[in-house]
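Colleague: When you get a sec, could you give me coordinates for this:
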Amino acid sequence: MKCIKHLVVIFIASLVTSCSMVSDPLKKVGIGGRVVNYQGDDTIDSLVIPPDLTKPNLQGLFVENVGVTDQTYKVTEVQNVEVKRDAHRRWLLVDIPPSEVWSLSKEFFRSFGFKIAKENQKIGILETDYLEIDTKVPDKSLGAIRAALSKALRTQYGLPIADKYRIRIESLSDPNQSEVYLTLTSIGEVVKGEQRLWQPREKDVELETEMLLNLMVFLGSDRYEAINKIQASNEKTESPVSVIKSENGYATLVFQYNKNQAWGYLGWALDELDVDVEDRDVIDGSYYINVVEDKGFFSKLLST
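Modeller: Next up is the predicted model:
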């Protein structure tokens, strides 16, 4: 598989750090017990976003008068939705054709107040815009005095956090089945002097898992069964990946998988790193990505 230097470096960085990405969120919070509340009426367009966090393409947003077919409401029927997991990632195997999963995924995000910022059905990737999540700290966690002050002043502790999601849908040999990957990317507001800026923040694995559960239910899974399936997927297998240096000087990743499995890992790594995928060629084993030339925020961060 041919790959460019930028992609190799990105992918290696992902694999080095990914062992903790699918850390067990079930130990911290009971799956299914978290209320996910996004502020759908708000927007963060007016805020300062670092250049590396390129603003989403606003063309092709999901519009209000979109035609809704009877297929959209098949979510009321119980479907077979399985949870798959290996050493680093979780994904869904559903008995629904990719075209239907595509439509349902858009409706799923719309139900939380998201707009679709970018979509490419040809390669099976759709991405939402950033939306602020309710970060209000529960009163019981603040203590009596701070909770009383918070209510009196009508303020809340904690700076705003905004999330966006990417869904990647993979077709299989069975046209009535699909693999579905959901990835969360978050930014948080920070105060620097008199400025309030947005910068990348660590992934909230608990939230990502909760949204995966919500997606399972939206696709037709029974909620109780979906919770059990996620809990059962806790057992993970190891998947060693080695790095060798080829004769041309580029690093090469060696997977202990077949071509299809390695292809799946590559797609997952690009999802995790929020890489803008323009196109892909499954037969040739190539991804075509957009590389951000403006170093912007990250170069300033590294130089301080």
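
Colleague: When you work out contacts or count neighbours from here on, use the C-alpha atoms and nothing else.
Modeller: Noted.

Colleague: And the strands in the stretch 201-304 of the chain?
Modeller: 241-245, 251-255, 276-281, 286-290 (DSSP state E, counting those that start in this stretch).

Colleague: Ok, the stretch 1-150 of the chain next?
Modeller: Using DSSP E, counting those that start in this stretch, the strands of the stretch 1-150 of the chain run over 81-85, 90-94, 116-120, 125-128, 131-133.

Colleague: Let me have the strands of the stretch 201-304 of the chain in CSV, extended by mean neighbour count.
Modeller: What follows is the strands of the stretch 201-304 of the chain, written out as CSV (neighbours: other C-alpha atoms under 10 Å):
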stretch, mean neighbour count
strand 241-245, 11
strand 251-255, 16
strand 276-281, 14
strand 286-290, 15
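
Colleague: Ok, which of the ones you listed comes nearest Val180?
Modeller: Between Val180 and the strands of the stretch 201-304 of the chain, the shortest gap by C-alpha to C-alpha is with strand 276-281, which sits at 16.6 Å.

Colleague: before we move on, back to that, how about the strands of the stretch 201-304 of the chain, which one is nearest Gln195?
Modeller: strand 276-281 (28.1 Å).

Colleague: re earlier: quick check: which of the strands of the stretch 1-150 of the chain is nearest to Gly60?
Modeller: Among these, strand 116-120 sits nearest to Gly60 (C-alpha to C-alpha), with 7.1 Å.

Colleague: Quick check: buried residues in that closest one?
Modeller: Across strand 116-120, burial judged by 16 or more other C-alpha atoms under 10 Å covers Ile116, Ala117, Lys118, Glu119.

Colleague: Tell me the one among those nearest to Glu293.
Modeller: Closest to Glu293, out of all of the buried residues of strand 116-120 and judged by C-alpha to C-alpha, is Lys118, at 20.0 Å.

Colleague: please give me the structure for this one as well, since I'd like to look at both together:
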Amino acid sequence: MNLLQLLRQYFAVLLILSAVCFSLTACKSVTTNDTVDYKSAGAVRGPNLSLPPDLVTSQADRRYIVQDGSATMSEYNAAVKKSVQTRKNVMTGIPGMRIARDGERRWLVVEKPAPELYPQIKDFWQENGFLLVIDSPSTGIMETDWAENRAKIAQDFIRSFIGGALDSLYDTGERDKYKTRLEVSKPNETEIYITQRGAIEKCTTDSTGSCISTIWTARPNDPELEAAFLARLMERLGMSQEQAKAQVAAPLGPKTPKAKLVQQGVNTAYIDIAAGFDRAWRDTGLALDRSNFTVEDRNRANGIYYVRYVNPKDLGDTKGFFTNLFSSKDDSSLKAKKYQVVVKSTSENASSIYVQGADGKPENTAAGLQLLTLLTEQMIR
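Modeller: Below you'll find the model as predicted:
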């Protein structure tokens, strides 16, 4: 039997298996919603457009830098396995660890200093199958690479029969990334925020309705994924699985105060929120994390978030912003713009949020109005 005949038989088997698979509607069926099993998308990751490479290397402590996405997954997994085997700083339990709530928002409060918690949380993300593209102990901020939740692919008998050799044929068409921010609320107490961003692959069609290509577009934030990882982190820090799930599953309170965009003139604008400074500061931080902002630094005493922002329109690519993130195209020349997002208390139960330029002057431009609009949309969700 020659090579051509072998290839024909091979593809014939694949076609038969595919037909059976589709008849059982099992190829992309979803398993239980509370199951997460991520695989990093580092193999197809382009540059992180929301943060120039120099910032990652200049701010991060070299002890905590993770290898970049050019490494193979087998090399990465081996490194993580070795790290887990040799790690001696796993916490056996933390008194005073709890889930805090404010309306529909959840975050973790731990009675430990942030520098002590940071390496623990970094290990946590690595153990869950993620690469880190931002790793900044000095600011308490880390961000994962885009990754696929492989638990959404059913482990049916056909996939088991084909085996791991063809595992790449199965794809959920979805990617997630997570930001973690550590806030020091009081001495020896740390607030930990986890936020998720999602992307989904969609078809672009021609005049006949046929799919001619696919693009990556944003998909809505999923609070349940955030809650799942908060519960897992609590387990990682020493709480039992039952206790962690019970805390996360407790009923949420009423919705957070409504944020209102106030516009004066053509471009001058600010956000009004019916909340004191602490609540407004927290909601602003979560809104920034869930948007295409990168928090470089922050000064809670002065109410300032120092951020970078990449406007998707500046990319000049009709294929979509997420396509750029997953491509191998070199966009290193693209620089995100710097802004200051300022939270000011106007009374005990009211605050205002402004956008300023990097120089601290009011950003009375169309760009400033656009950024405030994005933040308002996140706050009212």
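
Colleague: got TSV for the strands of the stretch 1-150 of structure 1, with distance to Arg168 of structure 1 too?
Modeller: As requested, those are exported to TSV (distance: least, C-alpha to C-alpha, whole Å):
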stretch	distance to Arg168 of structure 1
strand 81-85	15
strand 90-94	10
strand 116-120	10
strand 125-128	5
strand 131-133	19
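
Colleague: To Gly33 of structure 1, which of those strands lies closest?
Modeller: The nearest among the strands of the stretch 1-150 of structure 1, by C-alpha to C-alpha, is strand 131-133 at 16.5 Å.

Colleague: average distance between that closest one and structure 2?
Modeller: After superposition onto structure 2, strand 131-133 of structure 1 sits on average 1.8 Å from its aligned residues (mean C-alpha distance after the TM-score superposition for structure 1).

Colleague: residue contacts, the most centrally placed residue in structure 1?
Modeller: Residue closest to the average C-alpha location in structure 1 (C-alpha atoms, centre = their mean): Thr183, at 1.5 Å. With contact taken as C-alpha atoms under 8 Å, 6 or more residues apart in numbering, Thr183 of structure 1 is in contact with Tyr165, Arg166, Ile167, Glu208, Asp271, Glu272.

Colleague: Helix or strand: which one has the counterpart of it in structure 2?
Modeller: The alignment partner of Thr183 of structure 1 in structure 2, by TM-score structural alignment, is Thr195. Assigned by DSSP states H and E, Thr195 of structure 2 belongs to strand 189-205.

Colleague: And that strand, what's buried?
Modeller: 189-201.

Colleague: cool, and stretch 83-102 of structure 2?
Modeller: So for stretch 83-102 of structure 2, counting by 16+ other C-alpha under 10 Å, buried means Met97, Arg98, Ile99, Ala100, Asp102.

Colleague: got those residues as a markdown table, with distance to Asn302 of structure 2 columns?
Modeller: Shown next, in a markdown table, are the buried residues of stretch 83-102 of structure 2 (distance: C-alpha to C-alpha, whole Å):
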| residue | distance to Asn302 of structure 2 |
| --- | --- |
| Met97 | 28 |
| Arg98 | 28 |
| Ile99 | 27 |
| Ala100 | 24 |
| Asp102 | 23 |
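
Colleague: re earlier: most widely separated two among the contacts of Thr183 of structure 1?
Modeller: Maximum distance among the contacts of Thr183 of structure 1 (C-alpha to C-alpha): 13.0 Å, for Glu208 and Asp271.

Colleague: Those two - which one has more neighbours?
Modeller: Regarding Glu208 of structure 1 and Asp271, a neighbour count based on other C-alpha atoms under 10 Å identifies Asp271 as having more, with 22 against 18.

Colleague: ok, Gly285 of structure 1 touching Ala262?
Modeller: No. In this structure, Gly285 of structure 1 is not within contact of Ala262 by C-alpha atoms under 8 Å, at 9.6 Å.

Colleague: if I look at these two, which residues touch both of them?
Modeller: Joint contacts of Gly285 of structure 1 and Ala262 (C-alpha under 8 Å, 6+ apart) do not exist.

Colleague: Just tell me what Val94 of structure 1 corresponds to in structure 2.
Modeller: So Val94 of structure 1 corresponds to Val110, using TM-score structural alignment.

Colleague: Tell me how far its match lies from Leu169 of structure 2.
Modeller: 42 Å (C-alpha to C-alpha, to the nearest Å).

Colleague: out of those two, which sits in the more crowded spot?
Modeller: Between Val110 of structure 2 and Leu169, counted using other C-alpha under 10 Å, Val110 has the larger neighbour count: 22 against 9.

Colleague: what's near enough to touch that one?
Modeller: Counting by C-alpha under 8 Å, 6+ apart, Val110 of structure 2 touches Ile94, Gly96, Met97, Arg98, Glu189, Thr190, Glu191, Ile192.

Colleague: same thing but at 7 Å, please
Modeller: Going by C-alpha atoms under 7 Å, 6 or more residues apart in numbering, Val110 of structure 2 touches Gly96, Met97, Arg98, Glu189, Thr190, Glu191.

Colleague: can you pull the contacts of the last one?
Modeller: Looking back up the chat, that one is Glu191 of structure 2. So Glu191 of structure 2 contacts Trp107, Leu108, Val109, Val110, Leu182, Glu183, Val184, Ser185 (C-alpha under 7 Å, 6+ apart).

Colleague: of those residues, closest to Pro119 of structure 2?
Modeller: Nearest member of the contacts of Glu191 of structure 2 to Pro119 of structure 2, counting by C-alpha to C-alpha, is Leu182, at 11.7 Å.
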